[in-house]
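In: can you look at this prediction? I've put the sequence above it.
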Amino acid sequence: MERQFIERYKRKTRRELQQIINNRADYREEAVRAAEKLLGESDEDPREEISVARTACKRNNPFGPILFARSFSYRDVLTVISSTLLCMALFQILNYYKDEFVFVEYYPFLKLFLFFVFIIINHVLYFKEHKRSNDLLGRSMVDLFFFLSFMLFYSVYEYVVYDSVFPLPLNAQVIVFLAIFTVFSILLFETIVDFIKYLLIKMKCQIF
């Protein structure tokens, strides 16, 4: 059994091995002995610390797409689609009551606020599903997918229910402008979200 732990712990750094030894109460006796043996056999290698620092730098890089691309799966797609459909359903409820005196004045702002709330909900769900926070680029990709899904489902809904077609600009310059504007708007919004995330981490109540 000790040999199995030795094979498993071979790739761990000296710091990780020392952590196992320090928290021996949380590990099996064979695991602790394997960590002690590997720690005793290994010499201090400065390249190891450099490698660990580079790995940490890559993980903390807000524009690094590696972690997001590796963890992206069908459940992320289903989560965004589900939140899009729920957001549209709540929009329809607001449309039904938009003539009530409570909603008449604030109806457009409520819809806009609800849309941004669902963007944050997507980030919270990502944090719960993957057990880690998404980076800036990953959150921007999720936002873009949510926005495109919403536009697609809304267009289908309008066509099926009201037999109306969402007007699309045929001018290539307009399409390029809208695409660039959308991307920059998402990045700007996520930069603000990143600051909010930083404050939540400092207050030790991180939710996304």
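Out: Ah, there it is.

In: from here on, contacts and neighbour counts on C-alpha atoms
Out: OK.

In: next, the residue nearest the centre of the chain: secondary structure please.
Out: By CA atoms, centre = their mean, the chain has its centre lying nearest to Asn134, at 3.3 Å. Following DSSP: H, G, I helix; E, B strand; the rest coil, Asn134 is assigned to coil.

In: so it touches Phe68, yeah?
Out: Yes. Contact criterion CA atoms under 8 Å: Asn134 and Phe68 qualify, at 7.1 Å.

In: contacts only, for the residue nearest to the centre of the chain.
Out: Residues near Asn134 by CA atoms under 8 Å, 6 or more residues apart in numbering: 68, 123, 126-127, 208.

In: let's bring in a second one:
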Amino acid sequence: MEDYFLTKFQRKTRIELQRIVDNQEHYRPEAVLAATKLLNKKLSEQALPILDEAAYPTRDEKLKVDTLSLSFDYRPFFRTLSYREFLTSISIAMFALAVIGIINYYSDERFFVDAHSTWRLYTILFVFLANHIIYRHEHKRSNNFLGRYINDLFLLVSMIILTISYKFIIGDTYTFPIENGVLGIITVISVIIMTIFSFEIGLGFLKMLLKKIRCQIF
């Protein structure tokens, strides 16, 4: 696998290779090692200090990296996009809908009577966070902001499709709650975009905190 990345990264510039080394959590270990070797080679050819492959480059050796552009770089996510992202989203969506169904069924019980809406909200937040944790486990790397955002959309669309399909199977009809269809769709999409954006900003701060205490889980 390392040979594959060595060949793939041959034409990358020194800045691009340095970006991979500085952001190792976004790439596979083999890719980081290959980028480090190629970067060492380029640095040695320019008579610059060679980086230690087993360690991060020192502060003086690091090149300036635009962290904002890295957060909104779509390439890391789509480079590894496969069927498992969709299967994972569908599986997590089915789990979430099953839990919500149980909460709705027992909504009249004493334990849920005054808190079933809160439990539904907690379930949604949990499954969206679990979606990112599973992604890190599957790909052995963290997802960036844009990647997590797209992954959230996959999960949300899966939940909507499964909900509509379930209603269709049981013979129920799905009614849109807003009378003006076009305006309603625009409003719902805008709310969804802003809600997921705000959610991911909050997760971004949580991720920074977890990295500082060396307990990164997504």
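Out: The structure has been received and is ready for your questions. Here the structure is a predicted model, which is why all the values come from computation and not from measurement.

In: still on that earlier bit, for Glu105 of structure 1, state which of the contacts of Asn134 of structure 1 is nearest.
Out: Of all the contacts of Asn134 of structure 1, His123 has the smallest distance to Glu105 of structure 1: 29.8 Å, by CA to CA.

In: let me see the contact set for the residue nearest to that closest one when sequence neighbours are not counted.
Out: Distances taken as CA to CA, 6 or more residues apart in numbering place Phe208 nearest to His123 of structure 1, at 5.5 Å, with adjacent residues excluded. Residues in contact with Phe208 of structure 1 (CA under 8 Å, 6+ apart) are 123-128, 132-134, 197.

In: what do we get in structure 2 for Gln206 of structure 1?
Out: Counting by TM-score structural alignment, Gln206 of structure 1 corresponds to Gln216 in structure 2.

In: so what's its match closest to, chain neighbours aside?
Out: Nearest in space to Gln216 of structure 2, with sequence neighbours left out and distances taken as CA to CA, 6+ apart, is Leu210 at 4.9 Å.

In: count the neighbours of the one you found for me.
Out: Using other CA atoms under 10 Å, Leu210 of structure 2 is surrounded by 14 other residues.

In: show me what the strand or helix carrying it is packed up against.
Out: Assessed by DSSP states H and E, Leu210 of structure 2 sits inside helix 181-212. For helix 181-212 of structure 2, the packing partners by 3 or more CA pairs under 8 Å, 6 or more residues apart in numbering; DSSP states H and E come out as helix 145-169.

In: so which bit of structure 1 is the helix it packs on matched to?
Out: Using TM-score structural alignment, helix 145-169 of structure 2 pairs with 136-160 in structure 1.

In: contacts for the matching stretch, please.
Out: The contact list for stretch 136-160 of structure 1 (CA under 8 Å, 6+ apart) reads 62-65, 68, 80-81, 84-85, 88, 119, 122-123, 164-166, 183, 186-187, 190-191, 194.

In: Phe205 of structure 2: neighbouring residues, count only.
Out: Phe205 of structure 2: 11 neighbours (other CA under 10 Å).

In: how close does it sit to Thr88 of structure 2?
Out: Distance, Phe205 of structure 2 to Thr88 of structure 2, using CA to CA, to the nearest Å: 25 Å.

In: ok, Glu45 of structure 2 next?
Out: Computed with CA to CA, the distance linking Glu45 of structure 2 and Thr88 of structure 2 is 45 Å.

In: cool, and Ile201 of structure 2?
Out: Computed as CA to CA, the Ile201 of structure 2 to Thr88 of structure 2 distance reads 23 Å.

In: which of the two has more residues huddled nearby?
Out: For Ile201 of structure 2 and Thr88, the more surrounded residue by other CA under 10 Å is Thr88, and the numbers stand at 19 against 14.

In: where's that one relative to Asp66 of structure 2, distance?
Out: 31 Å.

In: what does Ala172 of structure 1 align to in structure 2?
Out: Matched by TM-score structural alignment, Ala172 of structure 1 corresponds to Val182 in structure 2.

In: in contact with that match, which residues?
Out: For Val182 of structure 2, the contact set (CA under 8 Å, 6+ apart) is empty.

In: how about Leu17 of structure 1, secondary structure?
Out: Classification of Leu17 of structure 1 by three-state DSSP places it in helix.

In: the residue lying closest to it once chain neighbours are set aside: neighbour count?
Out: Spatial nearest neighbour of Leu17 of structure 1, chain neighbours left out: Ala35 (5.3 Å); criterion: CA to CA, 6+ apart. Per other CA under 10 Å, the neighbour tally for Ala35 of structure 1 reads 27.

In: for whichever strand or helix holds Phe115 of structure 1, packing partners?
Out: Assessed by DSSP H and E, Phe115 of structure 1 sits inside helix 107-130. Helix 107-130 of structure 1 sits against helix 74-96, helix 136-162, with contacts defined as 3+ CA pairs under 8 Å, 6+ apart.

In: what's the mean distance for the first one versus structure 2?
Out: Read that as helix 74-96 of structure 1. Superposing on structure 2 and averaging over aligned pairs (mean CA distance after the TM-score superposition for structure 1), helix 74-96 of structure 1 comes out at 1.0 Å.

In: got the angle for that helix vs helix 107-130?
Out: Orientation check (axes from the mean of the first three to the mean of the last three CA atoms, to 10 degrees): helix 74-96 of structure 1 against helix 107-130 gives 160 degrees.
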